[in-house]
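K.L.:
Any chance you can model this:
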Amino acid sequence: MQFCGHPILSSKDIWALLNLCHEASQSILAHYNDAASAGLLRSKEDRTPLTQADLESHEILSAGLRALRPEIPVLSEECSESEIAGRHEWDVFWMVDPLDGTREFLERTGEFTINIALIEKQRPTLGLIYMPMSETGSLGVVGEGAWQVQRDSGIWQSQPLSTRRLPEESLVVLASKRHSNPRLDSCLSFLGSKRELSRLNSGSALKFCDLAAGRGDCYPRFSLCSEWDVAAGDALVAAAGGAIYGLDGEPLQYNARDNLLSPHFVAVGDGSASLWSDLLQCLS
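P.N.:
Next up is the predicted model:
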């Protein structure tokens, strides 16, 4: 299969991204499988955990992305302030989370990912969420399509991904038990009053992958997260046929504020369903 149609990246570039994620994932798994190096290195200023696996993945991905396209800057979770000092001047850049789900990594659930997005004019046009444990990636190119890509004996195999239409009588909400809060409770209460409701829990960016694959209908997020947690999933869901709305009903903008915290959002598989506008009105 050839990936084509992206205005900046060639099909060769996209295959190179997959190989780069695989390389970084091997470093992550080496630490994951070694009890002596899989623990907490330190807590960052925002109290989120940092491990040696985060740092090594960051170094591999940053170097690989700069080698791939030297003209495109890299904004990674583990970049220093000096490295991204001019970020507001970037029209095009990579947004990277080298290890999304560090708590899942530390708790050995296996539910952690590598997230890479290409941002153009404050919107993601490509998103790749790579799952080291299964050597599987979910890739979306906005305007072209989305695919699940699996590494098998060193060869990449792919199949298309698509969100599903909202069922008439029921829906599946994708939400982590870690992120329970009053607004999420209100969201679930509203949706439960409209449909028979079931909940699928998973860690890190895997909820975006489930949404893009048609395994769920809605992923509401009302707890603290950063733009690198969301950008790749935003592009993936949009490419698969869904949408992500801020609580104002508008698409999310990236690198548009003084900080890099993500606004609260609702990601949906069937963007045409009127239920979502009713939900956003309820939450406003």
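
K.L.:
For the rest of this, base every contact and every neighbour count on C-alpha atoms.
P.N.:
Fine.

K.L.:
The helix or strand harbouring F190 - contacts with which helices or strands?
P.N.:
Counting by DSSP states H and E, the element that carries F190 is helix 182-194. Helix 182-194 sits against strand 218-221, helix 275-283, with contacts defined as 3 or more CA pairs under 8 Å, 6 or more residues apart in numbering; DSSP states H and E.

K.L.:
got the angle between the longest one and helix 182-194?
P.N.:
An angle of 130 degrees separates the directions of helix 275-283 and helix 182-194 when computed by axes from the mean of the first three to the mean of the last three CA atoms, to 10 degrees.

K.L.:
Now show me the structure for the sequence below, then we'll compare the two:
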Amino acid sequence: MSNNTSITALIDLSRKAGDVIMDIYRNDFAVQHKDDRSPLTEADLSAHRIIAKGLAALAPDIPLISEEAELAPFAARQSWKRYWLVDPLDGTREFVKRNDEFTVNIALIEQGVATMGVVYAPALDVCYFADSSGAWKQEGDAPACRIQARPMNLEHITIAVSRSHIGHKTQSLINNVSQRHCLPEVISLGSSLKICLIAEGRADLYLRLGLTSEWDTAAGQCVLEQAGGHLVDRHGLRLQYNLKDTILNPEFFACGTTLHDWNQYLD
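P.N.:
Next up, the predicted model:
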């Protein structure tokens, strides 16, 4: 199956999951909590079932890691050359708050790198996707448009921040950027949409200095990198996947085409 066929199939699958998510979103739904106190809804579970079934039909030989499935032991995962990495509903907090800023994230990981990725926001009907041909954005039924991250201009900086997780380190960075360069524009947004905002050249930086999991970033990282941007850890190293026994990511920066030492702005 060619990459073009595959990315089209992933987009279709993300939209099917999005349809089910929206059916639940438009009605009353119960909210449970996992052991880490993160919220869980029937939308998370229903989207997982649709995606898992669809991926199994699409490529039965490729294993799956999903936020809503039991994680295979690292000893088994070490042998995987490629696998699907999925967050069926990224931004469940935003879903619960009904602010529309949640996404379906599907990525193909090969040798630790996301080589295909789809980030679909069903409430907004916006789809970002990427493979070796580049990064693209589609709004509704309009034709997809190629997107490109932008270079850094220290006199005009836009910082994307989490709507649910902004902390004192992020605020410290904003304050220090203001003192050294300019008063940055700050955009609060949920889920992987922050990374995609950088991929389409509408923001310059998103830093995440709290806990995330690999399924939170993989699809967005693929879109960002194919758009010319970077997603790196605090040492400037590209985030890679399935290389350690934990599914947790290190702290990271997502930025446009210019790699800049953002650590110097953190108190």
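
K.L.:
Any idea what the TM-score comes out to?
P.N.:
With the length set by TM-score structural alignment, normalised by the length of structure 2, the two chains reach a TM-score of 0.93; 266 aligned residues with a CA RMSD of 1.9 Å.

K.L.:
Looking at the helices and strands packed on helix 182-194 of structure 1, which one is packed in the most?
P.N.:
Stretch with highest mean neighbour count among these: strand 218-221 (a mean of 24; mean count of other CA atoms under 10 Å).

K.L.:
To what extent does that one diverge from structure 2 after superposition?
P.N.:
Strand 218-221 of structure 1 differs from its equivalent in structure 2 by a mean of 0.7 Å after superposition (mean CA distance after the TM-score superposition for structure 1).

K.L.:
just how off-centre is that strand within its chain?
P.N.:
Here strand 218-221 of structure 1 is found 13 Å from its chain centre; the criterion is CA atoms, centre = their mean, to the nearest Å.

K.L.:
equivalent range in structure 2 for that strand?
P.N.:
Here strand 218-221 of structure 1 aligns to structure 2 at residues 205-208, judged by TM-score structural alignment.

K.L.:
Redo the helices and strands packed on helix 182-194 of structure 1 as JSON lines? Include distance to S176 of structure 1.
P.N.:
Shown next, in JSON lines, are these (distance: least, CA to CA, whole Å):
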{"stretch": "strand 218-221", "distance to S176 of structure 1": "9"}
{"stretch": "helix 275-283", "distance to S176 of structure 1": "19"}
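
K.L.:
To which residue of structure 1 is S188 of structure 2 aligned?
P.N.:
With TM-score structural alignment as the criterion, S188 of structure 2 lines up with N201 in structure 1.

K.L.:
Equivalent analysis for R150 of structure 2, please.
P.N.:
Looks like R150 of structure 2 aligns to R164 there (TM-score structural alignment).

K.L.:
Does its match touch V268 like I think?
P.N.:
No: applying CA atoms under 8 Å, one finds R164 of structure 1 not in contact with V268, separated by 9.5 Å.

K.L.:
Which residue of these two possesses the greater neighbour count?
P.N.:
Neighbours were counted for R164 of structure 1 and for V268 using other CA atoms under 10 Å; V268 has more, 30 against 20.

K.L.:
Tell me which stretches of the stretch 101-250 of structure 2 form strands.
P.N.:
Secondary structure of the stretch 101-250 of structure 2, counting by DSSP state E, counting those that start in this stretch: strands at 103-110, 113-121, 126-131, 134-139, 145-146, 158-162, 185-189, 205-208, 230-233.

K.L.:
Kindly reformat those as CSV containing distance to T41 of structure 2.
P.N.:
Converted to CSV, these look like this (distance: least, CA to CA, whole Å):
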stretch, distance to T41 of structure 2
strand 103-110, 14
strand 113-121, 17
strand 126-131, 22
strand 134-139, 26
strand 145-146, 33
strand 158-162, 21
strand 185-189, 20
strand 205-208, 24
strand 230-233, 29
